[in-house]
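Undergrad: A predicted structure for the sequence below; I have some questions about it.
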Amino acid sequence: MSKAISQEQLQNFQADLDKHEGHEVNERAVTKNGILSVSADYRSEVAMDRVFSIDIDTGKVADQKRSGRCWMFAALNTMRHSMREKLHMKDDFELSQNYTFFWDKLEKSNYFLENVLQTAELPTSDRKVTWLMQTPQQDGGQWDMLVALIQKYGVVPQTVMPETFNSSNSMEINKQLNLKLRKDAVELRELVAANKSDADIQKAKEKMLNEIYRMLAYTFGEPPANFDFEYRDTENNYHRIENITPQEFFKKYVGWNLDDYVSIINAPTADKPFNHMYTVEMLGNVLGGRQVRHLNLDMQTFRKVAIEQLKHGESVWFGSDVGQESDRKKGIMDTNLYHQDELFDVDFSMSKAERLDYGESMMTHAMVLTGVDLVDGQPTKWKVENSWGDKVGEKGFFVMSDDWMEEFCYQIVVNKKYLPKDLQEILKEEPTVLAPWDPMGALA
């Protein structure tokens, strides 16, 4: 039986507060300065010094500005790191995030409309339909979704398709695009309900996508089918690349076999046993493209393969819950950064699995591991390249404690050659399909 809060309970609560030593001092401090400021521990900043035993020089950081493209920036950053070294590019060279943004919006729109058709006979109150309509598309994504875009469309230098107002400030286009997609969903569901032919339905969908293409061209500019590219290298030597397609540019100048790069997750929940493959229903962008696939590993192995890739001079894409126990200005992510539990005399502790199962945490942001500090062979802290510009952290770089990685890192992408042979075999396994709203389907 439910019970309301009684007057007696309120009196007991106040009596308990009065008994807490220093409660008036704490009240004055917190009301004036805020929770994080009062609970901050300066010793964390001392411990998170910025010297690393393995440290990859990656040049200047990028800036995603007022957009949710961290997953895209992080992935393209890992690729430009290798291009920078191979072609002696200057520090400010970037691949065009606007180019991949354009195609991602178009492909996500098609993916959404196809999911609308797949669920058209379900009531709008069905959880899958509700989930679809909640956010028809958004800026976020996952590694495999970026791979799907590159395999279909290639990449271009940023100077070939530079940033626009809307790529750097995506709120307006997201609002208009989601409005249109919801309206299109109404029309498609009505066509299905009226038993229209597949040809009629696809004709209607093509018209919708044509209108979306126009919206995106006005917003981001028209993506090039081929282009010329000029640059000077670090020795000031002039180079010119003429009449090349985005697919050719990726193949020749990035040169990665993207099938070699796989997603590793750490999700220690009861429904996801380690050493198995997982995918997420209705998660993707390019229909018929690369499937989102995750290999779930224990944290010890998770760290080990990340370190192995760093040792070989290659940065590591990773996804985490960046808002947890982090200081944006100082560029620190550390579980000892704040002590809210001591401030309030309240136990806030939850296991990683509990945080996932109860909605306290999930992957929210993708960045790049560019270094690690090993003491007696064990990691103590990690160097992180963010995509928030050079005004945060130390010129845009963050430092992450190993304890923070343990608690709030959920995904890395590594070349499968760094996995032990038995784990490479598991990659061939047919993945278990997770529900669309599973936390491992969260978009960075």
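TA: Right, received. Where do you want to start?

Undergrad: CA atoms for contacts and neighbours, from now on please.
TA: Will do.

Undergrad: all strands for the stretch 151-300 of the chain, in order.
TA: Read by DSSP state E, counting those that start in this stretch, the stretch 151-300 of the chain holds these strands, from start to end of the chain: 227-232, 238-244, 261-265, 276-280, 294-296.

Undergrad: tell me the buried residues in the longest one?
TA: Right, the one you point to is strand 238-244. By 16 or more other C-alpha atoms under 10 Å, the buried positions in strand 238-244 come out as residue 244.

Undergrad: what is the burial count for the closest residue to residue 157 other than its chain neighbours?
TA: Spatial nearest neighbour of residue 157, chain neighbours left out: residue 95 (4.2 Å); criterion: C-alpha to C-alpha, 6 or more residues apart in numbering. Counted with other C-alpha atoms under 10 Å, residues neighbouring residue 95 total 21.

Undergrad: isn't residue 95 right up against residue 76?
TA: Yes - taking contacts as C-alpha atoms under 8 Å, residue 95 lies within contact range of residue 76: 6.3 Å.

Undergrad: the closest residue to residue 332 other than its chain neighbours in helix, strand or coil?
TA: In this structure, residue 332 finds its nearest non-sequential neighbour in residue 399, 5.2 Å apart by C-alpha to C-alpha, 6+ apart. Classification of residue 399 by DSSP: H, G, I helix; E, B strand; the rest coil places it in strand.

Undergrad: measure residue 399 to residue 392 for me?
TA: 12 Å (C-alpha to C-alpha, to the nearest Å).

Undergrad: how about residue 327?
TA: As judged by C-alpha to C-alpha, residue 327 and residue 392 stand 9 Å apart.

Undergrad: residue 413 belongs to a strand, doesn't it?
TA: Yes - the assignment for residue 413 (three-state DSSP) places it in a strand.

Undergrad: who touches it in this structure?
TA: Neighbouring residues of residue 413 by C-alpha atoms under 8 Å, 6 or more residues apart in numbering: 143, 261-264, 316-318.

Undergrad: and stretch 397-414, end to end?
TA: Length of stretch 397-414, first residue to last, C-alpha to C-alpha: 21 Å.

Undergrad: find the pair from the contacts of residue 413 with maximum spatial separation.
TA: Of all pairs drawn from the contacts of residue 413, the one with the longest distance (C-alpha to C-alpha) is 261 and 318, at 12.4 Å.

Undergrad: just want to know which of those two has more residues nearby.
TA: Using other C-alpha under 10 Å, the more surrounded residue of residue 261 and residue 318 is residue 318, with 28 against 16.

Undergrad: put this next to the first one:
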Amino acid sequence: MTRSLAGIRLGAQPASSDGSVSAANIEQWEQNIPPTVELARTILNHTNVKDALVNRKAVVADQHVFNTEVSFKTGPITNQKSSGRCWLFATTNVLRYNVMKKFNLEDFQLSQSYLFFFDKLNKANYYLELMIENADLPIDDRLIQHLSSDLISDGGQWDMVVNLLETYGVVPQSVYPESFHSSMSGPLNSLLKTKLREDALILRDLTSSLQSAPAAEARATLRTKKEELMKEVYTIMSATLGVPPLPGADGAQEKFVWDFYDKDGKPGHWEGTPHDFYAIAKGQYSPADSFSLINDPRNDFGKLYTVDKLGNLWGGRPVLYVNTQIDDLKQAVVKMVKAGLPVFFGCDVGQSSDRNYGIMDTALFEYERAFDITLGLSKADRLRMGESSMTHAMVISAVHVDPATGKPLRYKVENSWGDAAGEKGWFMMTDAWFEQFVYQVVVPKALAPKELVKVYESGEKVVLPPWDPMGSLA
């Protein structure tokens, strides 16, 4: 791609002959500091840049008011605390709507920790299987290094959570509550990474020693050893997170008992398996029948994409995206909200957003005026240069639609950072921000454009490399 040179002042200052920053460069730069930067120097050396440069006009304009909203109200605002489980919180925040309606509840959460346990356990297994599968590659191969860099991230993608839901179901949070290590996952992740990297070397060495053995025998030996190593991983996790309701060897699940009060104060009682409870939570549109629309302007629209070596359950549902125009994502959101459905979406929450105001707006900070600069990266360029990727998953529960055009102007967002952030935990996202920093919207097939459903069902995938930014985990 050829970038425009418009605005570049050739010969405006002496160039260093050897490419270094010279004293002449610095002197020239200092002599040409504009008045606006002089003012910025007075203010910004003793205050937070973001706090000082908030655009008051944007804050005033960005009202937390919406004219098209999911009718059923949920609570409370959830808090993922010191963990990267936003995708699991977004998923359970979507699914709890159906549970709360059925049981007439005012305050309810599904157990994020339950899904976290089985995701982490399966990611460990996924990594070790990949180490067996690619044991012939050198240890410093880019793939091996990439897979071993963040092998059990807290994050995930929609298809990965569908794997968990379909395999393990869901339970109320009171049945499998938070633990220290689910709310602060860093220490557990650090231990597991050390353990699994060592296990990977054990499996690689065993592979080398089995080179002359028959393929079936070698595979059986490696799998037996891997299961011994996975038992140790399970031991660590069950000790730090607690033992969840477990699937039986015969496919049956442990039953659990859930007692509760409804919003009228009446006691209730339910018992069954996590799969039984999932049948209630998934409602009219099953998560398995929903798929991801993405907006990735680097790549062709109207095609199905996947990311190589990305997943959690070995042999499970692959991560798939249908790439399309941003307006298709917006229209999907409006259609779902009008149908009474909250929307799971993935974005880059750290860009042009403020946690205290609960605002996501491309006009929120006045960096260009303060520093006399231009920030002009396109959405595609941000992805190419590693400036942006899908870092966070949240839920849209309302939109403010222009009565004249029917187009969305702003969106109501349910976050998982507790009720001290934003407007009692709720955020407001402008349509301009949506265009630039929203990458994914999950939509049921029944509510998606038919031509995009056909792309999804075609199975004709473009495979992106494991390190592609679309492989980032929200």
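TA: Here it is on my side, so go on. Given the structure is predicted, the values throughout are model-derived calculations rather than measurements.

Undergrad: re the thing from before, between residue 399 and residue 392 of structure 1, what contacts are shared?
TA: Residues touching both residue 399 of structure 1 and residue 392 by C-alpha under 8 Å, 6+ apart: residue 331.

Undergrad: what about the aligned partner of residue 122 of structure 1 in structure 2, distance to residue 222 of structure 2?
TA: Using TM-score structural alignment, the partner of residue 122 of structure 1 in structure 2 is residue 137. Distance of residue 137 of structure 2 to residue 222 of structure 2, given as C-alpha to C-alpha: 17 Å.

Undergrad: any idea how far residue 404 of structure 1 lies from residue 308 of structure 1?
TA: Distance from residue 404 of structure 1 to residue 308 of structure 1, by C-alpha to C-alpha: 19 Å.

Undergrad: show me where the stretch 351-474 of structure 2 has helices.
TA: Taking DSSP state H, counting those that start in this stretch, the helices of the stretch 351-474 of structure 2 run over residues 367-371, 379-384, 431-437, 450-458.

Undergrad: tell me the residues of structure 1 aligned with the second one.
TA: Counting by TM-score structural alignment, helix 379-384 of structure 2 falls onto residues 352-357 of structure 1.

Undergrad: what lies in contact with that stretch?
TA: Contacts to stretch 352-357 of structure 1, defined as C-alpha under 8 Å, 6+ apart, come from residues 267-270, 360-362, 407-408, 439.

Undergrad: please apply the same query to stretch 184-193 of structure 1.
TA: With contacts defined as C-alpha under 8 Å, 6+ apart, stretch 184-193 of structure 1 is touched by 113, 116-117, 120-121, 201, 204-205, 208.

Undergrad: list the buried residues of the longest strand along structure 1.
TA: What stands out as the longest strand in structure 1, according to DSSP state E, is strand 365-375. Across strand 365-375 of structure 1, burial judged by 16+ other C-alpha under 10 Å covers 365-373.

Undergrad: got it, and stretch 274-291 of structure 2?
TA: 274-275, 277-279, 281-282, 286-288, 290-291.

Undergrad: for it, the distance to its chain's centre please.
TA: Distance, stretch centre to chain centre, for stretch 274-291 of structure 2: 20 Å (C-alpha atoms, centre = their mean, to the nearest Å).

Undergrad: repeat for stretch 256-270 of structure 1
TA: For stretch 256-270 of structure 1, the distance to the chain centre is 13 Å (C-alpha atoms, centre = their mean).

Undergrad: contacting residues around residue 46 of structure 2?
TA: So residue 46 of structure 2 contacts nothing (C-alpha under 8 Å, 6+ apart).

Undergrad: distance of it relative to residue 343 of structure 2?
TA: Using C-alpha to C-alpha, residue 46 of structure 2 is found at 41 Å from residue 343 of structure 2.

Undergrad: likewise for residue 445 of structure 2?
TA: Remark: distance between residue 445 of structure 2 and residue 343 of structure 2 (C-alpha to C-alpha) = 13 Å.

Undergrad: those two: which has the busier surroundings?
TA: Higher neighbour count among residue 445 of structure 2 and residue 343: residue 343, with 26 against 21, using other C-alpha under 10 Å.

Undergrad: structure 1: which residue goes with residue 183 of structure 2?
TA: Using TM-score structural alignment, residue 183 of structure 2 sits opposite residue 168 in structure 1.

Undergrad: next: residue 23 of structure 2.
TA: Match for residue 23 of structure 2 (TM-score structural alignment): residue 7.

Undergrad: please apply the same query to residue 104 of structure 2.
TA: Residue 104 of structure 2 maps onto residue 88 in structure 1 when the alignment is built from TM-score structural alignment.

Undergrad: mind listing what its match touches?
TA: Each residue near residue 88 of structure 1 by C-alpha under 8 Å, 6+ apart is listed here: 233-234.

Undergrad: next one: it from residue 238 of structure 1, what distance?
TA: With C-alpha to C-alpha as the criterion, residue 88 of structure 1 and residue 238 of structure 1 are 11 Å apart.

Undergrad: which of the helices of the stretch 351-474 of structure 2 sits closest to residue 192 of structure 2?
TA: When the helices of the stretch 351-474 of structure 2 are compared by C-alpha to C-alpha, helix 379-384 sits nearest residue 192 of structure 2, at 30.0 Å.

Undergrad: where does that closest one sit relative to the chain's centre, distance-wise?
TA: 18 Å.

Undergrad: ok, stretch 59-75 of structure 2 next?
TA: Centroid separation between stretch 59-75 of structure 2 and its chain, computed with C-alpha atoms, centre = their mean, is 22 Å.

Undergrad: kindly report the same for stretch 262-281 of structure 1.
TA: Distance of stretch 262-281 of structure 1 from its chain centroid, counting by C-alpha atoms, centre = their mean, is 17 Å.

Undergrad: contacts for it next, please.
TA: Contacts of stretch 262-281 of structure 1 (C-alpha under 8 Å, 6+ apart): 143-144, 291-299, 302, 352-354, 356-357, 409-416, 423, 426-427, 429-436, 438, 440-441.

Undergrad: hang on, isn't the match of residue 183 of structure 2 packed against residue 67?
TA: Yes - with contact defined as C-alpha under 8 Å, residue 168 of structure 1 reaches residue 67; the gap is 5.6 Å.

Undergrad: which one of residue 137 and residue 222 of structure 2 is surrounded by more residues?
TA: A count of neighbours by other C-alpha under 10 Å puts residue 222 above the other of residue 137 of structure 2 and residue 222, at 20 against 13.
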